[in-house]
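Novice: Kindly generate the corresponding structure for this input.
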Amino acid sequence: MLNKKKIYKSCFVCVLLFHQCVYTQISIKVPTTQTKKVTIKSRVVDTQNEPIPFANIVFINLETENKIGVISNEADGTFTIELPSGDYILEVSVLGYSKHIKKYTFTADTLLADIIFYEQNEQLDEVLIKADISKNIKHSATTSMTVNIQNDSLYKKISTADILTLLPGVQLDEEDSVKLKGESATITIDGKRQKMSTKTLMMLLKSIPGDQLKNIELINTPSAKHSGRLKKIIDINLKKQRKDGLLGSLSTMVINADLAIGASAIINYKTGKFIFSGMSNPYSYSKRSTKAFVDRQLLDNSLSFIETQENIRESRNGFNQFGVDYAINKKHSVSATMSLNNGSNDNNTDFTTHQFAFNTLTNQQFNTNSDNMQDKSYDLDFAYRYDIGEQGTRLDFASSYGFKKADYSNWNESELIDILNNITSNNTNRDTQEQENTQYSSRLDYATPLKDKKGKFEAGIKFDDLKITDANRFESFDADANAFETNPNFTNAFMYNEQVYTSYASFNANHKKLKYSLGLRLEHVETQSFSETTNQTFHNAFTNFLPVVALKYMTNKKETSNINLSYRKGYSLPPYIQLNPFESFVNSNTIKRGNPELSQSIYHLFSLGHTIKNKYFLTLNANFYNNLFQTTQILEDELTIISYKNLGTRSLYKANFSSSFTLFPWWRFNINQALSYSVLKNEDVDNKVFSWYTNLANSFTLPHDVVLRLSTYF
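Specialist: A predicted model of the protein is given here:
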């Protein structure tokens, strides 16, 4: 039996050849009188402004009845044709869409508006799409690839978070962190970084249905336009309302594995020059339980600890965003957005610790630790766009302001049993922390296309300012006084300020089969921290020149296969909490201590990739980190001290492979594999670690649009 995919392709090609032959035969009947020639250009797109290739375009001359045909370009849906001037009927047809018919009069060269097609038979469209998933992926940019969500019937039936797990090279772990080809990835929505917790963002993505997405861009090598602290970016683009009217959706989600529930709403309303938009996840709840076992000991075995931990985490979050866009005229437009966030997190942990001296049990400790965090925040964003001329040159200005207030509380109870002396002691402590976070950012970006729009030059400047104030109060219960008393050893106030001055220039172009991008980013960072309790001030300043180079060579005409090579330099700053020199209480035998002397870490990322027919993706990475900072644990007088230190250099070598197969129209199979080899070296450590990871994801489309997903992790 012939494969359905081959049948559809064969029929489609036969139809195209038949039409082309007919058009070629009829078009030789030209009038005998001399007529002026005109050039007609346009583009064939769908309702999501995505190009439609292989559209049949026929111009019928009303005077001579001659027909002249052409087929739209495979890559961008454009077409160009030369005709005698006169009156014409234009007929454009695409398999699975309604036919487009319209009358025109051509007296000079004409650039027609985009020809927009509407689906005629959604079921037929889905069958064709399922037959060749690779057509949903485009490689128009050097540093990224774009997955068209609207052209895949499966993606329309599942959540945005589920879609991410099916994309090439994307990993989503149990802690809701997202990686792209083994590196931590930043999620943006419509090009904007969302200022919310990872948990809130993931709950939002789990409740946004796929049919509200336009496409997802996987940016493997962020250009110089992006921050030097970003390694990978996943940009999720929502559908936009282009005509007057309302577009949106309401959805709910329930996940049994994490006992998670949530709801979301997305609304776009256009009227005249205004577009009003809203995105809301008013309430979401999740609960997760974990167990852990820890064995720590000195090299001479003189002292060791065996600890078991049982943890229950509950999270309640809400997010609301409202925006308005106003087109002043063809050249000027403005937009404003307001976002509101709120969250509450409870973290309850029971510790049981056994202490040994030379393999003899000396102490037992039972510890209960309860954390609660409540936060509220709001963000205001303003943007102005100026389109200069008709060639695509533009100037963008954007500014944002954000404020967040968080209140933390901790309750700790412990019971220590001295087995050797048969003595039992009890301790109860509580800790409260108030934090305020203020962020301000402004940027100015300029972009202009190069000759024939085969490239683009971008440049810009940016300023970021971050201020954090942190006040912590620790109290211990005095059994004699039957009251809590402030413990000055763990009570402190800390302030942190970070300012970043940035400028960049980026150039990218296409030359036949070669796409390339070059960029340079300059970031000057100044940090200042002040401990009010100890009256100490710490200051650091760093200036980094961050080059970006990316090459992509398309190895076939359809641009579904390529070889890509990239290099990016970046840096990491330690979180402010790691710089606070004061000690904070964890439990009766563990404390945290910051290190104000921590310095930045510089990294160099090299990548070599090969994409084959948009189905097989292989990437080799070599990452080199200098002055790496990491968490350390040391024992001091039977206390575990958690601190932070610049540990030296690290070399990380990785290989990633991913692929997607449609085994049957109702069964989609995805595989993501990663191998890594890490070498960490400093004065005290020479650590070498080999690890591997495999994720097998199956998606089964059942009757009534029910989708069953089964994933396996190794």
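Novice: rest of the way, CA atoms for contacts and neighbours
Specialist: Fine.
Novice: Ser660 touches Trp667, doesn't it?
Specialist: No. If you go by CA atoms under 8 Å, Ser660 and Trp667 don't touch, sitting 10.8 Å apart.
Novice: Of those two, which one has the most company?
Specialist: Comparing Ser660 with Trp667 by other CA atoms under 10 Å, the one with more neighbours is Ser660, at 21 against 18.
Novice: A strand includes that one, no?
Specialist: Yes. Using DSSP: H, G, I helix; E, B strand; the rest coil, the assignment for Ser660 is a strand.
Novice: Name the helix or strand for the closest residue to it other than its chain neighbours, please.
Specialist: In space, and not counting its chain neighbours, Ser660 is closest to Asn670: 4.4 Å by CA to CA, 6 or more residues apart in numbering. For Asn670, the host element (DSSP states H and E) is strand 667-681.
Novice: who touches that strand?
Specialist: The contact list for strand 667-681 (CA atoms under 8 Å, 6 or more residues apart in numbering) reads 166, 168-171, 181-182, 647-663, 686-701.
Novice: Counting neighbours, what do you get for Lys451?
Specialist: With other CA under 10 Å as criterion, Lys451 counts 10.
Novice: ugh, wrong one, Lys291
Specialist: Neighbour tally, Lys291, other CA under 10 Å: 11.
Novice: Next: Met202.
Specialist: When neighbours are defined as other CA under 10 Å, Met202 has 19 of them.
Novice: counting contacts, what elements does the host helix or strand of Glu434 pack onto?
Specialist: Assigned by DSSP H and E, Glu434 falls within strand 423-449. With contacts taken as 3 or more CA pairs under 8 Å, 6 or more residues apart in numbering; DSSP states H and E, strand 423-449 sits against strand 393-418, strand 455-478.
Novice: structure for this one too, so we can compare:
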Amino acid sequence: MFLFIAFMLSTAIVAQVKISGKVVTIENNPVEYAEVILFSDKSVPLINSLTNEKGEFNIEYQKGIYKLEIRQFKEILYTKNIELNSDFEAGNIPVNTTNTLETVVISKKKELIERKVDRLVFNLENTISAVGGDALEALKITPGVQVRNENITIVGKQAIRVLIDDKMLELGEEDLANFLRSIPADNIKNIEVITTPPAKYDAAGGSGLINIKLKKSQKDAWSLTLGSTYLHRSKDDEGSVTSNFMYNKNKLSLNSSLNYRNGGESFDYQDYIYFSDEFWNTKQTFNRDYKRLNGVLGIQYAATSKWAFGFQYITNLNKTKANRPAGSFVYEYHNDVPFKNITAATNSNQKPDFQSINFFNEIKLDSIGKKIILNLDYFNFSNNDSRPYRGTSEIRDPYDIQYFKGINNNMQSTNNYSAKIDLELPAKFADWSTGGKISVSNTENNIASFNSGLVDNPVTDMPQISHRFDYDEYVQALYFSANKKFKNLEVQAGLRMEATQTKSHDGNLNAVVNNDYIKLFPTINLSYSPAENSTYRFSYGKRIGRPNFSELNPNITYVTPFLSVEGNPVLRPYFVDNFELIYSYKKLESKLYYSIENNMYNQIGLPDDNTSVVRLTNRNMFNIKRYGISELYVFDTFSWWSSYTTFVLNYLTAETINIPANGVDGFYSNFSTNNDFVLNKEKTVLLNFNFQCMPVGTYGVNRLDLSSSTSLSAQYLLLNKDLKITLKANDIFKTDKMRFNSTVNGIYRDSNYYFDTQYLQLSFNYKLGSNKVSVAKRRTGNEEERVRTGV
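Specialist: All right, here's what the predicted structure looks like:
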């Protein structure tokens, strides 16, 4: 591998010099899509390039005497004679664009899928399949991402972490899903899938990060988008209203949104458990009604040409009520009639609230890009969770009945404080960056519970026992990274050090568990393009997966006296080494990947053959190796049809640790295709077809069975395409079911879960505002200030 890298470096470093600079207006705003041309001394054009969204350009050519010219719309804005003996940095080049842009609006549609040196960028606003949906629905159609129930993963890999505008969401699986459901997909600009994140990012997230970028305001414009959606499921309905306001004028930029959803959903669970003497068939229906309010407010102010500051505030308020009727039928193996029936009813009332605020400052140190970015962040997550339950256990012959009743109350509050500083230091040799972060998290759980067990008489009194569980986490990080672009080669490398201290305190046992460790997390991303449409990429990164606060909570929730769910306060982090080799040719991307995942944790059902009790808990329980291939193809040959298709196949080996089960080795496969069709010349009638299928799979101790999903969407554009009417039918054939089986402690369990993904959705979205925009699709405001990657 090192010989390969050395070969690429040696072929890239030839007798070339680099010409770079940044084209700006008189007001010091970047000029996008300006043409930069290098002429010979005889006025023969030699090489040209376009400025990017920051107004920057880079040209490499041989030493000599030339003329540098900048044009836009065939009008010459700037000329300069230059002699190239070494790299030439032009710095900021001010130009007068008043005449050229006075009556022109550039409209350049971005590629649906963009591949950068360290990430895949999915431009969600270029597809119709997520219109009217939410952020969780948007992730379901993102290439390389899989959402099953409330679990978000990279297809064929382990779980990831989710960011909103480069800010990590420290939420558990269920709470994260609820948060994403409150964000309209129409407010999302793009989704970044980062399988090998640069050193600037936190090392958390076993298989990488997903960064959801919200829409930002364009220069010298304002817009207001209003939307409403009605969604019908088989048992429940949902209604929502959304709004998004953006303003950018002079030195002030403002982005805000307010969104509300009210509805319900039902999940069906069925488990078959084969104990040594009896067979259990348990059926559950989880009915949930919810109200979700999400608000975002972001303000940025450019105090001077070198100093900008601002803040972003996010609030997410939820209120859910649920009931979970369950019934277990117990059979003897020689009899088809159950000898015991257990019925249970669990209710829950939850109020999860999330509040986040970010303050940021950006200070430019010079005209070539050196800057300091300071971020101060705080978030609070709180949840008042009450879950009473009751039921009976009846034996048929001879008839006998017993009762059970209980309640579980948990008041959880998590506060996180963090400070982060980034220094971006572009230089002739490479673009350097360094910085650090300090993060403090404190979680308090006040638990009050009662469980009667099976008793002969109905329970009338429930004296609750109080339980306190606290968890504190402190992380200090330093990083250093560099990015170098040669003629055909780009190298991005970095090293991150994180020191972590955790403290778990169990109030009932008066027990404290401390964990203190320091780890190094190297990353490298290489991109080599020997020809215009051909690119090779190699990446390696080391990651960590830390338990979230809900997974550590030892609070026990009883569904019945024979089925409980609990956390694990001694859960430890796991570590992942990811290797990827990617070849891209035009619209086709082929990937080979290999990962080593040590000390993995997951939820596991632990059955007891003597008591017939099943405990669902989290354990560090296996080491995993994955060998995989994936294909991604983007089809846009015809103006009326565009699509992207993915296929993943890997082989997984699992070695179990300290659990009474054997790991399952085997293949995993996944296929998906998303297609947009334009049905008329005016491009106002659109159709989308989406299909996903997972034929086979294994993970840890589980074997996964076939599942698939088919959806259709139709969209009609009115009023100069500012009004969108969309009708969507999701999971048409009701085949998106999770089927899996495992053998733990010698007991076989077969499960079949359905998460209410079949629905019909009608949405309306209308946009109004000012279109006086100098350059369309320009990224301004917080998006540039707060991007951590430097690419």
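Novice: Let me see the TM-score of these two.
Specialist: Remark: TM-score between the superposed chains equals 0.78 [TM-score structural alignment, normalised by the length of the first structure]; 636 aligned residues with a CA RMSD of 4.0 Å.
Novice: Buried ones in the lengthiest helix in the second structure, by neighbour count?
Specialist: Taking DSSP state H as the criterion, the second structure has its longest helix at helix 2-12. Of all the residues in helix 2-12 of the second structure, those buried under the rule 16 or more other CA atoms under 10 Å are Met8, Leu9, Ala12.
Novice: do the same with stretch 593-603 of the second structure
Specialist: Across stretch 593-603 of the second structure, burial judged by 16+ other CA under 10 Å covers Tyr593, Tyr594, Ser595, Ile596, Glu597, Asn598, Asn599, Met600, Tyr601, Gln603.
Novice: how much does it stray from the first structure?
Specialist: Mean deviation of stretch 593-603 of the second structure relative to the first structure after superposition (mean CA distance after the TM-score superposition for the first structure): 1.6 Å.
Novice: what does that stretch rub up against?
Specialist: For stretch 593-603 of the second structure, the surrounding residues in contact (CA under 8 Å, 6+ apart) are 571-581, 616-629, 657.
Novice: helices or strands up against the longest helix of the second structure?
Specialist: strand 489-506.
Novice: Which part of the first structure matches the strand it packs on?
Specialist: Residues 514-531 of the first structure are where strand 489-506 of the second structure lands when matched by TM-score structural alignment.
Novice: quick check: angle from the longest helix of the second structure to strand 489-506?
Specialist: With axes from the mean of the first three to the mean of the last three CA atoms, to 10 degrees applied, the angle from helix 2-12 of the second structure to strand 489-506 works out at 140 degrees.
Novice: Helix or strand next in line after helix 2-12 of the second structure, which one?
Specialist: strand 17-25.
Novice: Now do the contacts for the aligned partner of Ile372 of the second structure in the first structure.
Specialist: The equivalent of Ile372 of the second structure in the first structure is Leu395 (alignment by TM-score structural alignment). Going by CA under 8 Å, 6+ apart, Leu395 of the first structure touches Arg385, Tyr386, Asp387, Ile388, Leu444, Asp445, Tyr446, Ala447.
Novice: next one: Lys195 of the first structure
Specialist: Lys195 of the first structure neighbours (CA under 8 Å, 6+ apart): Asp379.
Novice: is it fair to say it lies in a helix?
Specialist: No. Using three-state DSSP, the secondary structure at Lys195 of the first structure is coil, not a helix.
Novice: roughly how far apart are it and Gln241 of the first structure?
Specialist: Using CA to CA, to the nearest Å, we find Lys195 of the first structure at a distance of 24 Å from Gln241 of the first structure.
Novice: And Ile602 of the first structure, by the same measure?
Specialist: Counting by CA to CA, the gap from Ile602 of the first structure to Gln241 of the first structure is 43 Å.
Novice: Thr414 of the second structure pairs with which position in the first structure?
Specialist: Aligned partner of Thr414 of the second structure by TM-score structural alignment: Asn437.
Novice: Just to check, its match is in contact with Met495?
Specialist: No. Here Asn437 of the first structure does not reach Met495: they are 10.2 Å apart, not a contact under CA under 8 Å.
Novice: Identify the contacts common to these two.
Specialist: Contacts common to Asn437 of the first structure and Met495, judged by CA under 8 Å, 6+ apart, are Lys467, Ile468, Thr469.
Novice: on that earlier part again, can I get the helices and strands packed on strand 423-449 of the first structure in a markdown table with distance to Cys11 of the first structure?
Specialist: As requested, these are exported to a markdown table (distance: least, CA to CA, whole Å):
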| stretch | distance to Cys11 of the first structure |
| --- | --- |
| strand 393-418 | 43 |
| strand 455-478 | 37 |
